[in-house]
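J.: Pasting the sequence and the predicted coordinates here, then a few questions.
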Amino acid sequence: MLARLIASVLLITAALTGAASAQDGRWWRAESANFIVYGDLNEQQVRNAAQSLEDFDLVLRALTRLESRENQNKLEVFLVRNLRGLRVVAPHMSESVGGFYIASGDMIAAFSRYDRDLGIDRRTILFHEYAHHFMLHYFPSAYPQWYIEGWAEYVSTTDISRRRATIGRPSENRSSWLNYGDPFPVEHLLAPESVAQRDGEFTGRFYAYSWFAVNYLSNTSERLRGLERYVSLLGEGGGPLESFEPAFGITAQQFGEELEAFKDGRSRLLHIDLPQELAPMTVNRLPRAADNMLLPLARLRTSQSAVNDEDAAEISAAAQPHLDDPMARILLARLAIRRGDNAGARDQLNALFAQEENHAEGRYLLADMILEEMNAKSGEEARADLTEARRHLVRSFRQDPSYYPTLYLYASTFAGEPQPMSDEQLNVLGRALELAPQADHIRLLLARELIRSEEYDNAAALLRPVLYAPHGGDQSAYARWLFDAARLRAPPSGDWQPPETQPAAAGEP
């Protein structure tokens, strides 16, 4: 199946971009101050997408009064032509999804369709996903779910024309949901996690009303001030419903009535002039090896799901003609690890190290594999494995000091010790979070270790952004467990148990 998806993607791309030289692939790569954009598009489309993202970054910085600077850990963005491209990375992706953002243990990236079939402006999807990344990076706080999604929707419709940005235009896709059926209960907007049945219709209406609520706040200074108090109360452990009236000075029901009345009102548009000079960037065509490997490698970096026999055979076949490319060795090593073939993974990594002795990702993968195997050992044998794994991680770090998976994994090897982490070890974990503040697993481990070190206030501050994460699931529940302990200035009692599984919300329409 994977081969058919890749083949169809390449066939469409070849038809649209024309013939390339023998060594040239179909993918283009653009690198700017804050982004690395990959696209199976033509050069100008990839360049335009990178420029749009840099412009949008300037818009968000202007709106939030944040100083512009180059990002230490640039966001990787993958542009595909249609749903087939998304499904190479996420095989079970819904047809209604135009893009997604993921912050995994090994990669932080956004994936977006760049076609017209969705009926949504291409940039709207890109802007929505980057808005999440931006908020988590620079403004991690206890924002409620509706504001997190609503703000991303509100800024995603930003129109940039002739070096001028216009913010606040209505979203036609979301507007159509506002008048669908009965008014959306305000309790469902403020506390969606309390709703037992969250199907596709609920999700569509939740996103629409979230966007509309943020649009209303942006046009009502008094309510905007209430939001600041609301976030503060949530950050102190308050619930989304009981904290509403003390923060806003009106009941949730009155807020719902104001939203209904605003449907007949007019939204205020904001305008921001952008610099006339375009963002500096380098754009190059990737070699042919990337055609069949770039998206499958992203799949293995961003997901821990199983790879079936058919897909595994196709991924392996795609890599075989390019074994002189380190990407092929990394892809095959990750595939072998995913399939439980550690011996095969070692063979691939040894071949990789013959090409590039201290390949950062390769040394990280080897260390991770050794640590996993160590769990079945004890005594001197386990200690020897631990020492070897740490040695590989040090070599990985020296090759790439900004590769956050290495920093996290190295620090995590000290998490099981009887004594709390040392300041130096906490600093390593803190550096990993600085590079990847969107990665909740880093935030949660650091918070837990800070609690062990009796740094309760710092731990609570770290946990606030996870408490109401829209797709937090068990991680949000675990964060709440740690947060409650930090607020009590004591270690958590007992062992954490995940709550009973709740019905998951449908994917974003």
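T.: It's in. Here the structure is a predicted model, which means the values were calculated and not measured.
J.: going forward, measure contacts and count neighbours with C-alpha atoms only.
T.: Noted.
J.: so what's Trp185 closest to, chain neighbours aside?
T.: Actually, residue 185 is Pro. It isn't Trp. Gly256 (7.6 Å; C-alpha to C-alpha, 6 or more residues apart in numbering).
J.: Where does that neighbour sit: helix, strand or coil?
T.: helix (DSSP: H, G, I helix; E, B strand; the rest coil).
J.: these two touch, right, it and His188?
T.: No: the pair Gly256 / His188 is not scored as a contact, 10.7 Å apart, by C-alpha atoms under 8 Å.
J.: returning to that earlier point: would you check how far apart the residue nearest to Pro185 and Leu274 are?
T.: 36 Å (C-alpha to C-alpha, to the nearest Å).
J.: helix or strand right after the host helix or strand of Pro465?
T.: According to DSSP states H and E, Pro465 maps onto helix 456-467. Going down the chain from helix 456-467, the next helix or strand is helix 474-487, by DSSP H and E.
J.: and that next one, which residues are buried?
T.: 475-486 (16 or more other C-alpha atoms under 10 Å).
J.: Could you save those as TSV and add columns showing distance to Arg268?
T.: Below are the buried residues of helix 474-487 laid out as TSV (distance: C-alpha to C-alpha, whole Å):
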residue	distance to Arg268
Gln475	37
Ser476	35
Ala477	38
Tyr478	40
Ala479	37
Arg480	37
Trp481	41
Leu482	41
Phe483	38
Asp484	40
Ala485	43
Ala486	42
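J.: which of those lies closest to Arg266?
T.: Closest approach to Arg266 among the buried residues of helix 474-487 (C-alpha to C-alpha): Ser476, at 36.4 Å.
J.: okay, now the residue nearest to the closest one when sequence neighbours are not counted: neighbour count?
T.: Ranked by C-alpha to C-alpha, 6+ apart and with sequence neighbours excluded, the top spatial neighbour of Ser476 is Leu467, at 5.0 Å. For Leu467, the count of nearby residues is 25 (other C-alpha atoms under 10 Å).
J.: Leu467 contacts Arg480, correct?
T.: Yes: between Leu467 and Arg480 there is a contact under C-alpha under 8 Å: 5.9 Å.
J.: another structure for you, compare them:
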Amino acid sequence: MLQCALRYLLLGLIACCIPTIASAEWREASSPNFLVYGDQSESQIRDFTDMLERYRSAMRFIYKLPEEATSPSNRLTVFVVRDEGQVRKLLGNGSRFVSGFYQSRAGGSVAFVPRVGDNSRSDRVSDGERILLHEYAHHFMFSVFSGSPPLWMAEGFAEFYASAKFEKGGAVGLGLPADHRAAELVLAQEVPLDMLLSTRKYRENASKRYDAFYGRSWLLFHYLTFSDNRPGQMADYLRRIDAGQGEEAAAANAFGDLAVLDKELGSYMKQRRMTYLRLGPERIQSAEINIRTLSKGKAAILPVVMRSRRGVNEEQAKIVVEEARKIAASYPEEAFVQTALAEAEYDAGDNDAAIAAADRALARDPQAINAAIQKIYAQFSMADDDGKDGQWPKVRQAIAAANAIENDNPIPLMYFFRTFAREGKTPPDMAVHGLERALVLAPYDTALRLNLGQHQIKQGELEAAQMTLRPLLNHPHDSELAEFARKLLDGKGELAPDYEVKNAEADVSP
């Protein structure tokens, strides 16, 4: 009886993690590079999505990147929830100071942020908007940089670009003073420069109190970007990191005496005026945005979608799928609802139910790509490694069907390669090229990078494997992942043929 009571208590606590949606009208804003869900007015969600598109365009201009079409499933999905409390419930453990977070994975990168404000009052972004800009800056950085930057640089980059303004005439300002970090820089626990510049030292010695890491990271990035005293030093530092010098050695060689740099930072922080980047409207590309109000079924199932996209463990999956089944029973004709049920069933381990729900969704909407993806997951999970059950042709048929719906979705490409790995067969060139293409589409996906790197090692393509795995070797967030990548290159590691990271690590913003 006691065990039963404890189980129901546990399940009740897990259920609290499923966000609730009030009776407000939820809307979806769809643009070339973003898919935004929020219970705000049409003008608010349109302005918000337009801001994101202008932000992306401005950063691409700065880094001289040509405009390229984003496949629909590779867009960043943004869930705008009620408040920071809802964000923290979704994140779970370690969320005390978190105001928003971002997870990157092929075909399913998501961000969760609190409700945004009214842009009519100022051209500077609100707190909620800045959180999302911070998270999208991570998404952008992982997409365009080949290496794995130190932790301070990843956060300094995101803080630099998140301090933005959007003028009424279409101009965009980036790299403005991070006013929201002013009190932190003065009052929070100090982070010495040598510790800031070493992810290892910071991880080992960081105070349990809220510290000035984000503020100091922004200050250093801003100073190295605009300082006339240190031209080219940040680029030199990154080159040294990529060459494998290590964070501490790269900093010493690129910046010289850190005490001198620290003194310069102190003076820079006290300046009354700072430079920023202003891009006129002629340099910003506009984008078409389509707004629609969600149906009752979609609005009802959206909390399940959010929880599934965040990622669930075994116990949480049981709760989420029960909620999904109740809602799906009321809306059997809605493809979006049945797709959400398919994902919840797969997470809960019921592959047959997942396939059935996916088939119902595809019968109502043949272009329901996420339903086709859930069918791949379930059928791949059911197949025997030796192929004696005859399932692999069915898996590849599901993969081909999903690829026909969306040719540049990375998931069918990566799973086509994995079918051969699971069977113990050498993947044909077509499968290898598909995996390479998937990594181009989703360079931030860890599982993709490890799969391709291991294949290249097995083929004796060590130089190519070094290039593929290099972004992981100095990974600032996951030392175990970095060590595993090194073991692969040294011939001392082996990746499971069906390796994937479904519940990606979240990047958070305090």
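T.: Nice, I can see it. Just so it is clear, the model here is predicted, and its values are computed rather than measured.
J.: Can you tell me what the residue nearest to Ser476 of the first structure aligns to in the second structure?
T.: Using TM-score structural alignment, the partner of Leu467 of the first structure in the second structure is Leu473.
J.: Now do the same contact list for that match.
T.: By C-alpha atoms under 8 Å, 6 or more residues apart in numbering, the contact list for Leu473 of the second structure reads 148, 482-483, 485-486.
J.: gap between the residue nearest to Ser476 of the first structure and Tyr230 of the first structure?
T.: Distance from Leu467 of the first structure to Tyr230 of the first structure, by C-alpha to C-alpha: 14 Å.
J.: same question, Glu54 of the first structure
T.: Distance from Glu54 of the first structure to Tyr230 of the first structure, by C-alpha to C-alpha: 31 Å.
J.: Compare the two and say which is more crowded by neighbours.
T.: Tyr230 (24 against 19).
J.: got the contact list for the more buried one?
T.: Contacts of Tyr230 of the first structure (C-alpha under 8 Å, 6+ apart): 243-244, 246-248.
J.: For the residues you listed, which entry has the maximal number of neighbours?
T.: Phe244 (23 neighbours).
J.: Map that residue onto the second structure.
T.: By TM-score structural alignment, Phe244 of the first structure lines up with Ala251.
J.: mind listing what that match touches?
T.: 197, 237.
J.: can you confirm it is in a helix?
T.: Yes: looking at Ala251 of the second structure with three-state DSSP, it is inside a helix.
J.: Ile301 of the second structure: how many residues sit nearby?
T.: Around Ile301 of the second structure there are 23 residues (other C-alpha under 10 Å).
J.: What's the match for it in the first structure?
T.: Matched across to the first structure, Ile301 of the second structure falls on Met293, judged by TM-score structural alignment.
J.: Pretty sure that match sits against Ile315.
T.: Yes: counting by C-alpha under 8 Å, Met293 of the first structure does reach Ile315; the two are 7.5 Å apart.
J.: returning to that earlier point: tell me who's in contact with the match of Ile301 of the second structure.
T.: With C-alpha under 8 Å, 6+ apart, Met293 of the first structure has these contacts: 315, 318-319, 327-328, 331.
J.: can we see that at 7 Å?
T.: Counting by C-alpha atoms under 7 Å, 6 or more residues apart in numbering, Met293 of the first structure touches 318-319.
J.: now do Glu42 of the second structure
T.: Ile291.
J.: what does Arg169 of the first structure give?
T.: 157-158, 269.
J.: Return the closest of those with respect to Asn71 of the first structure.
T.: Checking those one by one against Asn71 of the first structure (C-alpha to C-alpha), the nearest turns out to be Thr158, at 22.0 Å.
J.: roughly how far is the helix holding Pro465 of the first structure from the heart of the chain?
T.: Distance of helix 456-467 of the first structure from its chain centroid, counting by C-alpha atoms, centre = their mean, to the nearest Å, is 19 Å.
J.: do stretch 424-438 of the first structure as well
T.: 17 Å.
J.: Give the aligned range of it in the second structure.
T.: If you align by TM-score structural alignment, stretch 424-438 of the first structure falls on residues 430-444 of the second structure.
J.: List the buried residues for the matching stretch?
T.: Of the residues in stretch 430-444 of the second structure, 431-439, 441-444 count as buried by neighbour count, 16+ other C-alpha under 10 Å.
J.: can you check stretch 36-44 of the first structure too?
T.: Result for stretch 36-44 of the first structure [16+ other C-alpha under 10 Å]: buried residues 36-43.
J.: Likewise for stretch 270-288 of the second structure?
T.: 276, 278-279, 281, 284.
J.: Could you export the residues you listed as JSON lines, including secondary structure?
T.: Converted to JSON lines, these look like this (three-state DSSP):
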{"residue": "Tyr276", "secondary structure": "coil"}
{"residue": "Arg278", "secondary structure": "strand"}
{"residue": "Leu279", "secondary structure": "strand"}
{"residue": "Pro281", "secondary structure": "helix"}
{"residue": "Ile284", "secondary structure": "coil"}
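J.: just so I have it, where are all the helices in the stretch 151-300 of the first structure?
T.: 172-178, 186-190, 200-218, 221-235, 244-248, 252-262, 289-302 (DSSP state H, counting those that start in this stretch).
J.: can you tell which of those helices is closest to Asp347 of the first structure?
T.: The nearest among the helices of the stretch 151-300 of the first structure, by C-alpha to C-alpha, is helix 289-302 at 18.0 Å.
J.: Which is the succeeding secondary structure element to that closest one?
T.: With DSSP H and E setting the assignment, the helix or strand that follows helix 289-302 of the first structure is helix 309-319.
J.: What mean distance separates that next one from the matching residues in the second structure?
T.: Compared with the second structure after fitting, helix 309-319 of the first structure has a mean deviation of 3.1 Å; criterion: mean C-alpha distance after the TM-score superposition for the first structure.
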